[in-house]
Structures are given as structure tokens and as C-alpha cells.
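Peer 1: got a sequence here, can you model it:
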Amino acid sequence: MTKNLTNVLFFIISILVIVFALYLYNKTGTTADSTHNRNFSIDSDENIVLLELSKKNEEPIRLKQNKSGTWMINDNYTANNIAINDLIRILKNLYIKHPVPIENREIISNNLKENGVKINVFARRYIISIAGLKVIPYRTKIKSFYVGQDDYDAAGTIMQIEGASFPYIVHIPGIDGGISRHFSSNYYEWRDPVVFKLQQSEINSIKVVVNDNSEESFIFYNKNGNFQLSEQNGKTLTGYSLDTMKVQRLLTAFNDLYFEKLLYGEELSKVKEVLNTQSPSYIITVEDSNSKITKIEVYSKMITEKEKEELGITTDVDPNLFYLVVNEKEYSLARYFVFSRILRPLSFYVKKSD
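Peer 2: Below you'll find the model as predicted:
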């Protein structure tokens, strides 16, 4: 009798333990995943040197730090360092808020792998690292996970580590809102907006073509640190003196010229159709001291009647924004107040000598 009672009690206790374990599983979702599969954050001392972001069946965007410390996109273009530093800061501060509901885990997990952004994180480590001595560097992948949409109340973002059983809602403590926007696989959103960042000594020549008046076009040449002015055909101008202060403002302007927004997709297609019916107002070609040539074309941006009303103007041309084409292949929106110092005709810089 005693033995039977003991067996019954053991059975009841076992059932209670199982029920309690299932309760904890449903509540926390931690029993099925190891700590590794729940640890999204990167150690703060990791030296991240490569980030790969991609969607299924897409070529990844590779954000890579080169030997000089500059971040590049696919080894071709300079990346936006501010955006990358923001992403790295986020990667080092990710914490689980709670698992997704058990009844939706499979659907959400499958959707993540089909439509989410996968990020691979690589760090530089050293084979020998003793007391500050670091020898023989190598690059290794330290984290790989999927990023989905922000959850319904924007209190976190759906994420799942590669190989894990199910996703979690992940957030940054102390920061409201989701963070999915920081994990874009869109190349255009990672481009550095800088068009020119040249010191005066790095400029070989500046050629400015004013399309509606060829007599206002000109070229500045750097001759051993002294800039000489010539007409568009290369003939040296005579009978004129330069306004040196205005010329100096032109030369220093090339140290910080950047666009507002890179155009792509359907918006780019529409803009190209419009620009095909126009001619650029200015064409500016700059050769730097490394013989690199950058050409920009400036096109007016037309505005609607409603926009004219809102701005309180009568002209059809946007007074703030224009279309900028760089090297005949990259289209963007730019602001006049950023570029105004270089959008000047010849007569602005010279005056007739007495």
C-alpha cells in the first residue's frame, strides 16, 4: 500500500513538474534555445570590420572597413560613417524583451527567413593577444541573425539568430521604438552623401560651364599653388582682375559639398524622364591632385502650383532644391544653400582692369 502511494505521489509530482516546465517554456521561451541562440548583442570590445546585409536571393551589401579605417560599400563607394557607427552601437546594445507568442513562432520564423534582412557581423581578432601585444590579425564571423519588422506596438524588433529555434522581440533598453530601419539592405541608404571633400591644395582644376551663356564659362588652373583663370577654350583671360576673396570662397567650398538624398527606383525613373527634356544650367568638372575627375550637372527642379502657394512664390523653379547628377550615373536631390558658392558665372569673379 505504501509503495503504491509512493508511486502515485511520484506520478503526480512528475506531472506537476512537466506542467510547470511547459508553463515556463510558454512564458519565457528559453528552454528550447541555448544562451548562444538568445544572445544578439556584440561584446563592446569587439573590433567590427565587416558587415554584410542581404535579403533572400539578393547579393549582400558589404560594408567593409579598409586599411585606412574608411568604411566602403562593396569596395567601390565611401559609406556613411555616421549610419555605420549607429548600427555598430546598436549591435553592442541589443537585449531580448520577450519571445514571440508560441502559437505564431513557426509562421514568424519562416517569414523572417523569406522576407527579413540577414546580417553577418565580422570582427578583427588576433592569434596572439597578450598584455596589449596583438600579433597576426585575422577576420572571423562572430554573429549572424535575421531582422524583421518592428512589432505591432513599435516597442521592439523581431529578430532570430541563425540556427535558433524561434524569434524574439529585441530592443535597446531606454530607447522607445523599433530599430529595423538601421538594418537596411538597400545600397542607396548606406552611401556617403559627400560629393566633394577637397582641400584647396588638392584641386588641380575647376571647369565651370554655364549652359545658357558660354561667355560666362571659365576654368581655374592650379599652377604651383596659384590659381590662374582662363576661358572655356583654355585661352588666358586678359584685361581683367580677379576678386581674390570670391575666388577663395569658391576654392574652399569644395571642402564640404554633399547631396541631400540619393534617388533610386521608381522615383529615379520619373526624374530621368523629366531631365531628358532639360539641359543642365551648370556643368562643373573638377580634377584633383590624384588626377581623379568628378563631374556634376545641375538641373532645375520644377514645383507644383500647390508648392508655389505654400512657398509664397510665383516662379515654377524650386528655390531650395535642385537635381544633381554626379559622373553621369548618380542622381540626387541637393540644396542650393550647400552648393551656391560654386554656382556662379565668370562675371562674379572678375572685373575689368582700369
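
Peer 1: C-alpha from now on. contacts and neighbour counts both.
Peer 2: Fine.

Peer 1: so what's the residue nearest in space to the middle of the chain up against?
Peer 2: Central residue of the chain (CA atoms, centre = their mean): residue 190, 2.0 Å from the mean position. Going by CA atoms under 8 Å, 6 or more residues apart in numbering, residue 190 touches 73, 79, 80, 83, 84.

Peer 1: so how far is residue 306 from it?
Peer 2: Residue 190 sits 32 Å away from residue 306, going by CA to CA, to the nearest Å.

Peer 1: again, but for residue 47
Peer 2: Here residue 47 is placed at a distance of 51 Å from residue 306 (CA to CA).

Peer 1: to compare with the earlier structure, here is another sequence to fold:
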Amino acid sequence: MKKNLIYLLVFIVLLVVAGWLLTRNNREGTLGLEGNERYAFAIKDTGDVDKIIIKDKTPSEIILKRDDHHWTVNGSGRAREDAIEILLETLYRMEMRNFIPERMQPTVIKRMAVRGKEVQIYKNGKLAKTFYVGTEAHDEMATYMLIKGSDQPFAVHIPGFNGFLSTRFFTQEHLWRSRTIVSARPGIIRSIEMTYPDSSSQSFELNVFSPDSVYIKSLQSGEVMRNRDRVKTNLFLNSFRNLTYEGLIIPSDPIYSRKDSLLASNPVFRLKLTDIDGKVTTLSGYRIKGPEESLNPELEPQQFDPDRLHGFINDDKMVLLQYFGLNPILKPKDYFLK
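Peer 2: Modelled structure (predicted):
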């Protein structure tokens, strides 16, 4: 009788152990993720996020890291604030829209393995979450994503946003970098030199000795301007708080091959700004040939692009400039006359 009881107890224990092992094996595919953990994509405390790593299959990798009040790209140079804000907002708002039919899951995972991106989110220096971003859903209103540790992808979207999210997780370094040419408030500017090769009489140098002591002189004659308009001068100086370019021109762009020939030609303008620490920033702009058969408002042939210029920052970085953004600083000497 005792032996039968012992056998029964052993059998029950074995059943319990077998059941536990079966449950454990079933969970191995999700590494402990169950319930809504499988689709908890959102990062609600984005204020604690201090590093984001995005990798694709090319392979390319972007490391965005927060230092003090700014984000950097791959360890050097500031990141675009607008792009960081969009990414953090995406992490905060994105959520599971719907389950993916079981028959579709292998295809979604296969495409994710070929074209997907891995995103690692760090909070307070520690890895908090890793997920994979795949292709867009068929209706292009959601993106397939999968959290590391799960074997089930989901369609993820931002409620109220019509579109997919994969384009927000890009890995092109130049697109992440800040487009700031110079960021200088009036109090840190020592001098500004504006040269117009085609109009040398309007070239000038502005020197700041104090807020109430600003002198403008002609670069052609060396004569100091006597009747300076203080309001216009202040507006001009404040235009350098956030001077930006439209886009970076990289070696794969066709125009990049003309970099040296452009630098050897006369620019439309050349700016030289020196701050109180002696740091010098230069910017030069060059006309872009207009499209064939383009006409100006008077219906006359238009030789040059009326909206954009090619430019060089410190005679090195080649960029695309907009007249609209440059108008506040492209002022002739006579602009400052009272």
C-alpha cells in the first residue's frame, strides 16, 4: 500500500515537473514575454531616454546620445533637434494597432530579417528595450514591428496619424546632423565681414566693441559709417542666432564633383563671422544654373535658380542654401544707413 502511495506521489510530481517544463519550453520563443508585454512598444518616460541606437542591414548604424541639453550623432556634432523630437514623440505615442494573421507572420518576419532595422533604447545608461522595425502594412497606415524576446510581430501605428513609421528610424548620418551654420547671439559676436565680389562698394565689416559701440566700415574705402541705423543693426546681429542650411551635399550627389571648381570661382557673397573667443566661421554662396526654359516673373529667360544657392561652410562642408533663410543677413552696406 505504501509503495503504491509512493508511486502515486512520484507520478504526480513528475506530471507537475513535466507540465512546468512544457510551459517553460513554450515560453522560450518569447523569452518570458507574455500578454501585453509582446506589444508594449511605447516608451512613456522619454525624459529618461539618453541613448538610441538604430541599425540596418546595409550595415549602417546611428548612435544618438544625449549630453547635457543636446543630442549628438555618432559621438560628434549635434543632432537635428526637430528629428530628435519627432523620434521621441514616435516612441511615446506608437502602439499596437492590430494582430497579424498567423499565416502572414512568417512572411513579415522574413522581410524584417532582410530589410528591417534594430532599435535599442537606453534609459539612464541602461538598455531598456530593443525592437525591430519592418516594412509598412498593406494599407500603409501602420508598420510591422517586433519586440526582442517575442516571436510575434504586430502592426504598429500612431493613433490619428495617417502613414507608416519606418521612415522615422533612418540611419543616414548626414540626415541626423544639425543643419546649423552658426548660432551666435549678439553678445558673443566680435565682427562680421560681408563681401560681395560683384558689388564691392556694398561690402562691409561690422565690429562690435559693446552693445552700444558698433562700427560699420566700407571694405572698399575703409570709411566708417556715421549715420548708422541702430534698429537695422540689431536686427542684422540677431539674424545669426540660428542660421541654417537646407541640406548637406554629399559625395554621391552629382554636383559634389564640381566642389573644387566652385571654390575656385567668385561667390555671390562671402561671410566671415568671428566670435569673442576668436572662433571664425565662414560661409560662401554660389549661384545655381536655372532649369532650361525657365522664366522670371517678367517672362524673361531666367539664368539662375531664384530660390537656392550652393554653399560652403569653412570652405569645406558643401551645402544647399535658400535665399529665404539668408535674406536677413544678405544686406548691402547702404542698408544700415539711417
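
Peer 1: rewinding a little: between residue 47 and residue 306 of the first structure, which one's more packed in?
Peer 2: residue 47 (14 against 9; other CA atoms under 10 Å).

Peer 1: residue 258 of the second structure matches what in the first structure?
Peer 2: Alignment note (TM-score structural alignment): residue 258 of the second structure maps to residue 273 of the first structure.

Peer 1: that match: how many residues sit nearby?
Peer 2: Using other CA under 10 Å, residue 273 of the first structure has 10 neighbouring residues.

Peer 1: so which helix or strand takes in it?
Peer 2: Following DSSP states H and E, one finds residue 273 of the first structure within helix 265-275.

Peer 1: after that helix, next one along is what?
Peer 2: Using DSSP H and E, the helix or strand that follows helix 265-275 of the first structure towards the C-terminus is strand 282-288.

Peer 1: can you name the residues of the second structure that that next one overlays?
Peer 2: The aligned range for strand 282-288 of the first structure in the second structure is 269-275, by TM-score structural alignment.

Peer 1: which residues touch that stretch?
Peer 2: 184, 188-197, 280-286.

Peer 1: same thing but 7 Å
Peer 2: Contact with stretch 269-275 of the second structure is made by 188-197, 280-285, as judged by CA atoms under 7 Å, 6 or more residues apart in numbering.

Peer 1: report the buried members of these.
Peer 2: Neighbour counting by 16 or more other CA atoms under 10 Å classes 189-196, 281-285 among those as buried.

Peer 1: quick one: buried residues of whichever strand in the first structure runs longest?
Peer 2: As assigned by DSSP state E, the longest strand anywhere in the first structure is strand 133-150. Residues of strand 133-150 of the first structure classed as buried: 143, 144, 145, 146, 147, 148, 149, 150 (neighbour count, 16+ other CA under 10 Å).

Peer 1: kindly report the same for stretch 290-305 of the second structure.
Peer 2: 290, 302, 303, 304.

Peer 1: what's the match for the first one in the first structure?
Peer 2: This points to residue 290 of the second structure. Match for residue 290 of the second structure (TM-score structural alignment): residue 303.

Peer 1: I figured its match hits residue 316, correct?
Peer 2: Yes - using CA atoms under 7 Å, residue 303 of the first structure is in contact with residue 316, at 5.6 Å.

Peer 1: where do the strands sit along the stretch 1-150 of the second structure?
Peer 2: All strands of the stretch 1-150 of the second structure, identified by DSSP state E, counting those that start in this stretch, fall at 49-55, 61-67, 70-73, 95-99, 117-123, 126-136, 143-147.

Peer 1: please apply the same query to the stretch 251-354 of the first structure.
Peer 2: Taking DSSP E, counting those that start in this stretch to define them, one finds strands in the stretch 251-354 of the first structure at 257-258, 261-262, 282-288, 293-302, 317-326, 330-335, 350-352.

Peer 1: residue 107 of the first structure is nearest to which of these?
Peer 2: Among these, the nearest to residue 107 of the first structure by CA to CA is strand 261-262 (35.2 Å).

Peer 1: what range in the second structure does that closest one sit on?
Peer 2: Using TM-score structural alignment, strand 261-262 of the first structure pairs with 247-248 in the second structure.

Peer 1: quick one: residue 246 of the second structure from residue 318 of the second structure, how far?
Peer 2: Taking CA to CA, one finds residue 246 of the second structure at 11 Å from residue 318 of the second structure.

Peer 1: which one's more surrounded, those two?
Peer 2: Neighbours per residue (other CA under 10 Å) separate residue 246 of the second structure from residue 318, with residue 318 holding more: 23 against 14.

Peer 1: map that one across to the first structure for me.
Peer 2: Residue 318 of the second structure maps onto residue 331 in the first structure, with residues paired by TM-score structural alignment.

Peer 1: so for stretch 336-346 of the first structure, what gets flagged as buried?
Peer 2: Neighbour-count burial for stretch 336-346 of the first structure flags 336, 338, 339, 341, 342, 343, 344, 345, 346 (criterion: 16+ other CA under 10 Å).

Peer 1: sorry, slip of the keys, the one I care about is stretch 175-190 of the second structure.
Peer 2: For stretch 175-190 of the second structure, the neighbour count (16+ other CA under 10 Å) marks 176, 177, 178, 179, 181, 182, 184, 186, 189, 190 as buried.

Peer 1: aligned to the fifth one, what sits in the first structure?
Peer 2: Alignment note: residue 181 of the second structure maps to residue 195 in the first structure; criterion TM-score structural alignment.

Peer 1: my guess is that match contacts residue 258, does it?
Peer 2: Yes - if you go by CA under 7 Å, residue 195 of the first structure and residue 258 touch, sitting 5.0 Å apart.

Peer 1: thanks again, I'm all set now.
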